[in-house]
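Chemist: Got a sequence here, can you build the structure:
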Amino acid sequence: MKQRYFLPEGSILDFNPTLRSGRYGLEILDFAILASRPNGKFQFLTSCFLMLAVFFSPLTANAADITQQLHRPLNNSSLRESRDQADTLLRIGEQQQISGYADKTIESCLQALEIYHALGDYKAQGMTYDLLAKAYIELNRFQDGEDALRRRLAIARDTKDFQAQIFALNNISTVLLQKGEFTPAGKTVEEALTIAHNVQNSAGEGLSLSNLGLVNARLGNYNKAIKLYETALSFRRQVGDILGETNTLNNLGEAYLAVGNYPDTIATYGAAMRIAKTTRDRTNYLRAIDGLVMAHSSVGRYERAFDLLEQRLVTARELQNLREEFKSFMTYGNLYEQLNNYLTARNFYERALVLAKALEDSKQEVFLVDKLIKLPKR
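Modeler: Coordinates of the predicted model:
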């Protein structure tokens, strides 16, 4: 899928926030919680060593390895791994994903899956596949992401978990969109919408309507997409789904931008940014800024665009997320290149190149080297 923004890549995925709920406590990795339990000091140190081991262990797994790893014989040591260790791995995986280390997230998830499989914990396996899929997709490994999501869907169907089916189908639909498979994406999300309507799951209806709007937007049916987004917003507000509302507002802003309606684009993205800032939803906050930068620069309001971009860079650094910092530098470079300020553009592209190397993103390295060669000297 082609990205209309300055950024080389971006997320439009509306994932089920399953990682926010339940006893697994996956919102933020907080060692203070571990330390407050019985034998907290021991658990704290164990978790620290485990995090270091996961962070620095070599990456050897991919989606094709999932089945092999889950079904290989476990030694006695692996069998003694406690549920707490698997839960900790999953927490670490989410923190790695938040910090921009999607490759490390994959390794953590595969280790957690091995333990959950041994325990026969289908609910935990489903949650892990959700996070694993998100990590694959952030690395543009869409087929691997789809594979993980279809495994998650199979678990939901086996356990007759209709809500999980709704969200898994929506997630598969968004991956198909990323792969440019619009017709299958539409059929998949329509199946999710039907299930949501039949079981009267308003949250699922809001999500499915929003993603159906996304399908229509990718097909160029922007007016229909806008109507679907507006209907989705009513469901999301009805159930108090603040995260979903913010995501749909961002989608709606994108549709307005596509039809050249800059006043509504700015108003909608602005609403999304304000809500995301209040709720500390950094993903939607950054995405709203990206839309606003595009809208303001399109009408010549470069000063406002640079103000917003500065906020973006500050947020990326607060998150210590090198990937988002890289995107900020790329956007800076693109804006200055548009203004024919090639010297400053070169400076930001060079800084982006440093981060691309740190992220081991060879694709972006090649792109930036070529960009710097072709960029005018003055």
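Chemist: Could you use CA atoms for every contact and neighbour count after this?
Modeler: OK.
Chemist: need the contact list for residue 129.
Modeler: 109, 148, 149, 151, 152 (CA atoms under 8 Å, 6 or more residues apart in numbering).
Chemist: in what helix or strand does the fourth one lie?
Modeler: Which is residue 151. Using DSSP states H and E, residue 151 sits within helix 142-158.
Chemist: if we can go back for a sec, let's see the ChimeraX selection covering just the buried ones among the contacts of residue 129.
Modeler: Paste this into ChimeraX to select the buried members of those, with burial taken from 16 or more other CA atoms under 10 Å:
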select :109,148,149,151,152
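Chemist: can you give me the helices for the stretch 101-250 of the chain?
Modeler: 102-119, 122-138, 142-158, 162-178, 182-198, 202-218, 222-238, 242-258 (DSSP state H, counting those that start in this stretch).
Chemist: Can you give me the neighbour number for residue 280?
Modeler: A count of neighbours around residue 280, defined by other CA atoms under 10 Å, yields 12.
Chemist: what's the answer for the one 5 residues further on, then?
Modeler: For residue 285, the number of neighbouring residues by other CA under 10 Å comes to 25.
Chemist: what do you get for the one 5 residues further on?
Modeler: In terms of burial, residue 290 registers 24 neighbours under the definition other CA under 10 Å.
Chemist: Which residues does the helix holding residue 151 contact?
Modeler: Contact partners of helix 142-158, identified using CA under 8 Å, 6+ apart, comprise 62-64, 122, 125-127, 129-130, 132-137, 162, 164-165, 168-169, 171-172, 175-176, 178-179.
Chemist: Show me which of those residues are buried.
Modeler: Among the contacts of helix 142-158, those buried by neighbour count (16+ other CA under 10 Å) are 63, 122, 125-127, 129-130, 132-137, 162, 164-165, 168-169, 171-172, 175-176, 178-179.
Chemist: picking that back up, which stretch among the helices of the stretch 101-250 of the chain comes nearest residue 318?
Modeler: For the helices of the stretch 101-250 of the chain, the distance to residue 318 is smallest for helix 102-119, at 18.0 Å, taking CA to CA.
Chemist: helices and strands around the closest one, which ones?
Modeler: For helix 102-119, the packing partners by 3 or more CA pairs under 8 Å, 6 or more residues apart in numbering; DSSP states H and E come out as helix 40-56, helix 66-71, helix 76-79, helix 83-98, helix 122-138.
Chemist: 7 Å - rerun?
Modeler: helix 66-71, helix 83-98, helix 122-138 (3 or more CA pairs under 7 Å, 6 or more residues apart in numbering; DSSP states H and E).
Chemist: In it, which residues are buried?
Modeler: Buried residues in helix 102-119, counting neighbours by 16+ other CA under 10 Å, are found at 102-116.
Chemist: Pick out whichever of the residues you listed sits closest to residue 86.
Modeler: So of these, ranked by how close each gets to residue 86 (CA to CA), first place is residue 112, at 4.8 Å.
Chemist: and the closest residue to that closest one other than its chain neighbours, how far is that from residue 92?
Modeler: Of all residues not flanking residue 112 in the chain, residue 86 sits nearest, at 4.8 Å (CA to CA, 6 or more residues apart in numbering). Using CA to CA, to the nearest Å, we find residue 86 at a distance of 10 Å from residue 92.
Chemist: To compare against the first, here's the next sequence to fold:
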Amino acid sequence: MKQKNLLPGQIQPVFPLKMWQRYQNQHIYTFYIFLFTCLLMPVAANAADVTEQLHYPQSQRVSRDARNEADSLVKIAEQQLKQQTPAKAIDSLLAALELYHSIRDLKAQGLAYDLLGRAYIQLGRNKEAEDAIRRRLAIARDTQDFRGQVFGLNNVGSLLLQQGATVAARETFVEAVEIASKIKNNEAQGLSLSNLGLATARLGDYNKAIKLYETALTYRRLVNDPLAEINTYNNLGEAYLAVGDYQNTIGTFGYALRLAKTTRDRMNEFRAIDGLVAAHNSVGRKERASDLLSQRLTLARELGNIPEELRTFESYAAFYERQGNYKTARNFYERAIVLSRTLEDSQKEVILLSKLTQIMKK
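Modeler: So this is what the prediction gives:
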């Protein structure tokens, strides 16, 4: 259910881009009562001065200027997030929030908290992210923003899943589904059902998860959001794989792979390939699994994605080890170790060295 990304892979979308684009231009102007102190000043004012002050009160000008500056900071923060500089985005968003607080614009605050949560997640600061997300949810409830509540609940649930609080996450997604159903919003229903399916699968009830994913797909197709649709297809494929339904597993991952290639959704393309490799291995189709691994390696190299290239080497090693071809498996473990050192990932290096040691004894 990662709908980038907050939580890579399965959770999708933590911060729906469509909803942010819809809300971005919705501003509520707050006006202060004009103080007529200028009329009490001993200095005389001409007619033009008084007319200008009546039409453009100082408090209104301050509010307008603060809003313009805050909106500009939010736009800058969006660009900084796209450029993978979340620390800078946090500075921009905190400054914007201070201005939105000063003019008491709750809706704008909520949208800024959305982005702030996303920035904290990119930095791995989950505690601050949860605080920002819960603030956004509270604002949505205060303003009776039901769509905002749905997406806020999905964000909270996604963080709970990441923290391992699966039961609490499921309850949160259930609430999101209930609100989404009441407002009859297709995008909200598709997202909430897909995430509820993920939490249900994490609790081991794969058959129920499959039904939730299938229902979610009916809504995701209606809103023509292929990225969200691919994510749910991958989730569904993993559930089919878990129950040993290899025919549906291959069909589902195959469709996800084709859609991911069309939309150039590279991370979901990797996920779909991994699912297909597992399924074909399970039914003894070694040549097809090998072809898919070759595709995976080519894709990783074309993208210059070293972490995914490392994962491909790991998959190759496991593939050959399963067949008893230990010499080739050792070769791929060694290549993976080299890349782990390039990435300075000492934890991964230790794991790979342990596997290499075990395989050398065979």
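Chemist: closest to residue 49 of structure 1 out of the helices and strands packed on helix 102-119 of structure 1?
Modeler: Residue 49 of structure 1 sits nearest to helix 83-98 of all these, at 11.3 Å, using CA to CA.
Chemist: And residue 314 of structure 2? What does it align with in structure 1?
Modeler: Aligned by TM-score structural alignment, residue 314 of structure 2 pairs with residue 330 of structure 1.
Chemist: Surely its match and residue 352 touch.
Modeler: Yes - using CA atoms under 7 Å, residue 330 of structure 1 makes contact with residue 352 at a distance of 6.2 Å.
Chemist: Residue 352 of structure 1: neighbour count?
Modeler: Neighbour number of residue 352 of structure 1 under other CA under 10 Å is 26.
Chemist: Next up, the contacts around it.
Modeler: 326, 329, 330 (CA atoms under 7 Å, 6 or more residues apart in numbering).
Chemist: can you rerun that using 8 Å?
Modeler: 326, 327, 329, 330, 368.
Chemist: Same question for residue 340 of structure 2.
Modeler: Going by CA under 8 Å, 6+ apart, residue 340 of structure 2 touches 310, 346, 348, 349.
Chemist: With residue 220 of structure 2 instead?
Modeler: Taking CA under 8 Å, 6+ apart, we find residue 220 of structure 2 in contact with 186, 187, 190, 191, 226, 228, 229.
Chemist: quick one, which of the helices and strands packed on helix 102-119 of structure 1 is nearest to residue 190 of structure 1?
Modeler: Nearest to residue 190 of structure 1 among those is helix 122-138; the distance by CA to CA comes to 20.2 Å.
Chemist: Just want the angle from that closest one to helix 83-98.
Modeler: Here the directions of helix 122-138 of structure 1 and helix 83-98 differ by 20 degrees (axes from the mean of the first three to the mean of the last three CA atoms, to 10 degrees).
Chemist: re earlier: closest one of the buried residues of helix 102-119 of structure 1 to residue 22 of structure 1?
Modeler: With CA to CA as the yardstick, the closest approach to residue 22 of structure 1 among these comes from residue 116, at 15.6 Å.
Chemist: Spatially nearest residue to the residue mapped onto the closest one from structure 2, not counting backbone neighbours?
Modeler: Using TM-score structural alignment, the partner of residue 116 of structure 1 in structure 2 is residue 96. Ranked by CA to CA, 6+ apart and with sequence neighbours excluded, the top spatial neighbour of residue 96 of structure 2 is residue 70, at 4.3 Å.
Chemist: Can you report how many residues neighbour that neighbour?
Modeler: 24.
Chemist: Not counting its neighbours along the chain, what's nearest residue 262 of structure 1?
Modeler: Spatially, and ignoring its direct neighbours in sequence, residue 262 of structure 1 is nearest to residue 295 (6.2 Å; CA to CA, 6+ apart).
Chemist: quick one: the alignment partner in structure 2 of the one you found from residue 237 of structure 2, how far?
Modeler: By TM-score structural alignment, residue 295 of structure 1 lines up with residue 279 in structure 2. For residue 279 of structure 2, the distance to residue 237 of structure 2 equals 10 Å [CA to CA].
Chemist: got any residues that touch both of the two?
Modeler: With CA under 8 Å, 6+ apart, residue 279 of structure 2 and residue 237 have common neighbours 249, 250.
Chemist: and those two? which has more neighbours close in?
Modeler: Taking other CA under 10 Å, residue 279 of structure 2 and residue 237 do not tie; residue 237 has more neighbours (29 against 25).
Chemist: Do I have it right that that one meets residue 252?
Modeler: Yes - Residue 237 of structure 2 is within contact range of residue 252, at 5.4 Å (criterion: CA atoms under 8 Å).
Chemist: residues touching the residue nearest to residue 262 of structure 1, list them.
Modeler: Contacts of residue 295 of structure 1 by CA under 8 Å, 6+ apart are 257, 262, 265, 266.
Chemist: Repeat that for residue 335 of structure 1.
Modeler: Residue 335 of structure 1 makes contact with 297, 345 under the criterion CA under 8 Å, 6+ apart.
Chemist: and it, what helix or strand is that in?
Modeler: If you go by DSSP H and E, residue 335 of structure 1 is part of helix 322-338.
Chemist: and that helix, how far out from the chain's middle?
Modeler: 19 Å (CA atoms, centre = their mean, to the nearest Å).
Chemist: can you check stretch 184-200 of structure 1 too?
Modeler: The answer for stretch 184-200 of structure 1 is 22 Å, by CA atoms, centre = their mean.
Chemist: What residues of it count as buried?
Modeler: The neighbour-count check on stretch 184-200 of structure 1 (16+ other CA under 10 Å) flags 185, 186, 188, 189, 190, 191, 192, 193, 195, 196 as buried.
Chemist: for stretch 63-73 of structure 2, same thing?
Modeler: Buried, per 16+ other CA under 10 Å, within stretch 63-73 of structure 2: 63, 64, 66, 67, 70, 71, 73.
Chemist: swap in stretch 300-307 of structure 2?
Modeler: Judged by neighbour count (16+ other CA under 10 Å), stretch 300-307 of structure 2 contains these buried residues: 300, 306.
Chemist: Just the terminal-to-terminal distance for that stretch.
Modeler: Taking CA to CA, stretch 300-307 of structure 2 runs 8 Å from one end to the other.
Chemist: what's it in contact with?
Modeler: Residues from elsewhere that reach stretch 300-307 of structure 2 (CA under 8 Å, 6+ apart): 308, 309, 339, 343.
Chemist: Next: stretch 253-261 of structure 1.
Modeler: So stretch 253-261 of structure 1 is contacted by 217, 222-223, 225-226, 262, 264-266, 268-269, 291, 295 (CA under 8 Å, 6+ apart).
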